[in-house]
Structures are given as C-alpha cells and as structure tokens.
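Participant: sequence first, then the predicted structure, then my questions.
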Amino acid sequence: MNIVSWNVNGLRAITGKNFYDFINEFNPDILCLQETKIQAGQIDLNLSEYEQYFCYADKKGYSGTAILSKVKPLNVSYGIGIDEHDHEGRVITAEYENFYLVCAYIPNSQTELKRLDYRRVFNSVIEEYLVNLDKTKPVLFCGDLNVAHKEIDIKNPKTNLRNAGFTIEERDDFTRLLSRGFTDSFRALYPDEVKYSWWSYKFKAREKNTGWRIDYFVVSNRFMSEIKDAYILNEVMGSDHCPVGITI
C-alpha cells in the first residue's frame, strides 16, 4: 500500500495542472492533501475510485485538508475535538483496521513569528491527540508539519534560525513528539539523505534546490517494522511543495 501526502497549495489550481496525471501515474492507495483552499461544493473531483473526505476552514480560500482513499475507512473525524483549534480545517483522521491516519496542516508561525505562540499551543494539543490515539492502535501522522527538524532538513540553517519553521521552539516541540513514541519515517530510513519537500516561489529556489523538508510521515514506533519505504517525490511539480509518501 502506498500512502502519499501533498500540500497542493490550492486544489482547484492544481487540478488545472498535473494533479490527475500524478494520480494516474503514481496511483496512490491513499492521498492526503493540505492547503486545499476550498469550501464545500467548490470542486467535484473526477476520481470515482476514491472515497473523498474534506475538512474546510471557516475562512474562504484558506487552509483545508482532505483524504482520498481507495480503501473505505472504518471511521472519519474532522478536527481534534477542541473548538478553538477546529475552525481552520487543519486535521482529518481516518481510522483503518490496523492504524489511524492523521492528515494535518500545522499552522505557520508567520513573519516576525507573530503566530508562534499559537503554533506552540497547537503543537502541544495535537501531540496529546496523537498520543491518545496511539493508545488504541498505531498512528500515521502525515502532512505539512511546517518545521524543518534538523539542519540536514534545510538548505541554509544558519540564516534561518529565527525564521518560521526553523525556530528552536518549533524544532524542540517536534523532538518532544518523537520522544513520546513516534518516528520520522524518512529520516529513520535515510539518515544522511539531503532531500527537500518545499521551496519558496522566490529567487528560483526550486531551480537552485534551496529548500526545506517540512512534509512528513511520522509513525508510531511499533509500526516502523511495517514501513517498507519512505520517499520524497522531488520531480513532481504543480505546487511549491512536492508529494511525500510511505510504502506499507
């Protein structure tokens, strides 16, 4: 089974590019999307083989997540059950027989770190959410987590130390999550590989490969033995992010 996660930076926009070509060629069993930027009724995906689940932000044209799945989940829930965190369409959880799949778009701390305090609260809340799920069955936590964890995960670590996504606070929060029974699947399988999943649209960043690895599959430690591969599909265009995935 291949499970893929992709921040599409606008689902309507990418369907006019290479979205369907990617699905036809790569044929993921489950596709998790972030930053869909749509409301209910704004798009009708021509993908009849997939069960389709969408979590919408209250604010139009903002955030949003989705799970497209060839395997019908046992249950699907939206948000994390705390009202103050459930208005931006950031989390969908699909329960399958052997695991929970949590698709997330973690808040960006923004310029001048004006949303860092909220981001850290969200980090803490979703950490507890994942830990509680993990008590029942293993968790696959994927999406745009908006943090480059280690210096190997970012092209220019020294000049980004106080920029959103590479602050000590955000990286420490990610370390703490991993310490509670989770593994960064790609880094576990490829400890020394330099590969990125996001590039700024500015300064020809993708052409120069001046990127960040901020898209992940974080899995329960006890499920790592089921992970046959983890990958980053750098060659797939269409968004400022590329897809990432795992093979179970």
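Facilitator: Now that the structure is in, tell me what you want to look at.

Participant: rest of the way, CA atoms for contacts and neighbours
Facilitator: OK.

Participant: remind me, longest helix of this structure?
Facilitator: As assigned by DSSP state H, the longest helix anywhere in the chain is helix 116-134.

Participant: what comes up buried for that helix?
Facilitator: 116, 119-120, 122-123, 126-127, 130-131, 133-134 (16 or more other C-alpha atoms under 10 Å).

Participant: second structure for comparison follows:
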Amino acid sequence: MSKRGKKKDEETGDVDQENGAAPDAKKAKKGKEAEAPIMYEDPPDKMTTKDGHAANWKITSWNVDGLRAWVKKKGLDETKCAEKALPNEITSMPEYPHKYWSGSEEKEGYSGVAMLCRTEPLKVTYGIGKEEHDKEGRVITAEFPNFFLVTSYVPNAGKGLVRLDYRKTWDVDFQAYLSELDQRKPVVLCGDLNVAHQEIDLKNPKGNKKNAGFTPEEREGFSKLLEAGFVDSFRELYPEQAYAYTFWTYMMNSRSKNVGWRLDYFVLSRTLLPNLCDSKIRGAAMGSDHCPITLHLAI
C-alpha cells in the first residue's frame, strides 16, 4: 500500500550507490569466468503467527518506476505522478475503492506517495505536520481500528551527499512523528526508506560507505528509530538472510547479477510482534528498479 517511482534527478544518489559496486569489483581478471550470482528466493508465505493466529491483513509496498507505463501491473501503490495526471486505469480500479494521493507542491514528477485500500480507513492525513517536509508529499497516514499505516518515501541524501543534512533533520522529525502515533496505537511503516541499515543489506558495503543510502549518519538514523520501540520486520524474521535486496540499478545488469540494496521496509511498533506472520521480498516481480514487499499480519 505504498511508494514512489525513481527518476534521474538530485534524489537518486550518486552513480556508485546506484551501481552498488565497489571499484575493485569492477576489475575482473582476464581469462576467468565471473562467479555465478547468488540469488535470493522468497520462501513460501507464512500465514500464521507463532501462536497460530491466521493472517487477516496483507499490505504490499512497491516503489514503482513510471506509473503510467505500468498501470496494468497489480499492486502499484506509490508514484511521482501528479494526481491530475493519473491514468484512468488507476483512478477507476474497482478492487481498490479507497485511493489517496500526495505529491510535491513545488515540482511535478518529484517524490510523492499513494495508498490504495480495499478497507476504508477511519481517517487519512498527509505529511507529518512540518512544512519543510510536507511540501514534498512524502507521507500518507491511514488510521485503522487497531493500528496506523504510514507510507513514506524518505528523502535521498543525494549525489555528493548534498542533502545529507536535510536527511538528518528528516530522520529526527519523522521518528518523533512515528513515536507520537505509537503512543496512541501501534504503527506499521512501509516504503522506500532510502537506507541499507546493515552491511548484509547491500551487495558491496565497503565501496559504498560514503554514498547516499549507506552513510554512517543515515544508518544511525535508522538505528535510533529501532531503539525508539520499532522493529525491522524482515530482519526480525530472517536475521541472517543475505542477498535479499529490493533495489537494483538499471545499469550494468545489476539485477541479473543480484548486485542490489535492501531499501524498502516494513517497520512495526514492537507491540505488533505477536501479530507478525511474515515479511516478504518479491524479488521476481519485474516492472521497476525496486521490487514489491509484502507484510502479513493477524490483528
């Protein structure tokens, strides 16, 4: 139920990040065949909690690349496309009768999120209450009886880390917003959070420590969010799973080589752990430089 399309602008980060490749990795020795890539295979979905309660909520988040080009793909839920330019195929989708859109106030085709729901929320709000962030259309919050669903496209630190200071401010303000919600009822956060938290979350950590998405500052910001009472649902269930990525640059055949990053997350209030059934990475789904992720909850 979340996210956005990626575009070659200041938001995408620099080339090294997008390649996901350390410089030394590009120097293959002559006469030797490249090693076969290790691909992640999404295991069968777990549809019950540890206590045996059956899942009754399914939430999918997908950072789509070019909504209008992929309107017939199922599960599209976030876009840089302005609401006034949305294709009829999206606005009329009967399987999702409740649709909510948010985009940049200043730049058409910049950032933006959307949420498509089969169940009508009790209330929907936009932004986090701070104009500095809200003008970029990065957050939608839907309140349901037992939890808040927050979809977000977190700002990229940018090429040359030109927006790293802004990203640090965002992390502090966004954590405060989520913690405030969590005091009222549990939170499910989904979206492209634009950070690979641990070295296991990208193919080439050594070559990317100074690049957007893997700087110490961004990783620390995510760590502080977890310390504030939230959990990374995928790592909670699969703490040692390597090669599980959600983003691959279009360049250098990165996806076929599985040279990627895990940038897309379901982050949950810790109180929702007993309700967690599974957190999935749908790496086989094509149509974007990101793949969808899916959460199953019994709540």
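Facilitator: Yep, it's here. These numbers were taken from a predicted model, which means no experiment stands behind them.

Participant: need the TM-score between these chains.
Facilitator: TM-score of the superposed chains, computed with TM-score structural alignment, normalised by the length of structure 1, equals 0.92; 235 aligned residues with a C-alpha RMSD of 1.1 Å.

Participant: on that earlier part again, where in structure 2 does the longest helix of structure 1 fall?
Facilitator: Using TM-score structural alignment, helix 116-134 of structure 1 lines up with residues 164-182 of structure 2.

Participant: can you list contacts of that stretch?
Facilitator: The contact list for stretch 164-182 of structure 2 (C-alpha atoms under 8 Å, 6 or more residues apart in numbering) reads 128, 133, 148, 155-158, 187, 212, 217-218, 221-222, 225, 228, 269.

Participant: average distance between the longest helix of structure 1 and structure 2?
Facilitator: Superposing on structure 2 and averaging over aligned pairs (mean C-alpha distance after the TM-score superposition for structure 1), helix 116-134 of structure 1 comes out at 0.4 Å.

Participant: I'd like the next helix or strand past that helix.
Facilitator: Per DSSP states H and E, the first helix or strand lying C-terminal to helix 116-134 of structure 1 is strand 139-144.

Participant: those strands in structure 1, which residues are they?
Facilitator: Under the criterion DSSP state E, structure 1 contains strands at 2-7, 30-34, 51-55, 65-69, 75-78, 91-95, 100-105, 139-144, 182-184, 198-199, 211-212, 215-220, 229-232, 244-247.

Participant: in structure 2, what residue corresponds to residue 154 of structure 1?
Facilitator: With TM-score structural alignment as the matching criterion, the partner of residue 154 of structure 1 in structure 2 is residue 202.

Participant: number of nearby residues for that match?
Facilitator: Using other C-alpha atoms under 10 Å, residue 202 of structure 2 is surrounded by 30 other residues.

Participant: I'd guessed it sits against residue 262; true?
Facilitator: Yes - contact criterion C-alpha atoms under 8 Å: residue 202 of structure 2 and residue 262 qualify, at 6.2 Å.

Participant: who touches both of the two?
Facilitator: Residues touching both residue 202 of structure 2 and residue 262 by C-alpha under 8 Å, 6+ apart: 196, 245.

Participant: with adjacent residues omitted, what lies nearest to the residue nearest the centre of structure 1?
Facilitator: In structure 1, the residue lying closest to the centroid (C-alpha atoms, centre = their mean) is residue 143, at 0.6 Å. Spatially, and ignoring its direct neighbours in sequence, residue 143 of structure 1 is nearest to residue 104 (5.0 Å; C-alpha to C-alpha, 6 or more residues apart in numbering).

Participant: look up how far residue 186 of structure 2 lies from the aligned partner of the one you found in structure 2.
Facilitator: Using TM-score structural alignment, the partner of residue 104 of structure 1 in structure 2 is residue 152. Distance, residue 152 of structure 2 to residue 186 of structure 2, using C-alpha to C-alpha, to the nearest Å: 17 Å.

Participant: neighbour count winner among those two?
Facilitator: Neighbours per residue (other C-alpha under 10 Å) separate residue 152 of structure 2 from residue 186, with residue 152 holding more: 26 against 20.

Participant: contacting residues for that one?
Facilitator: Each residue near residue 152 of structure 2 by C-alpha under 8 Å, 6+ apart is listed here: 2-3, 113, 138-140, 189-193.

Participant: out of the residues you listed, which ones does structure 1 keep as well?
Facilitator: With both residues aligned by TM-score structural alignment, their matches' C-alpha atoms under 8 Å, the contacts of the contacts of residue 152 of structure 2 that structure 1 also has are 113, 138-140, 189-193.
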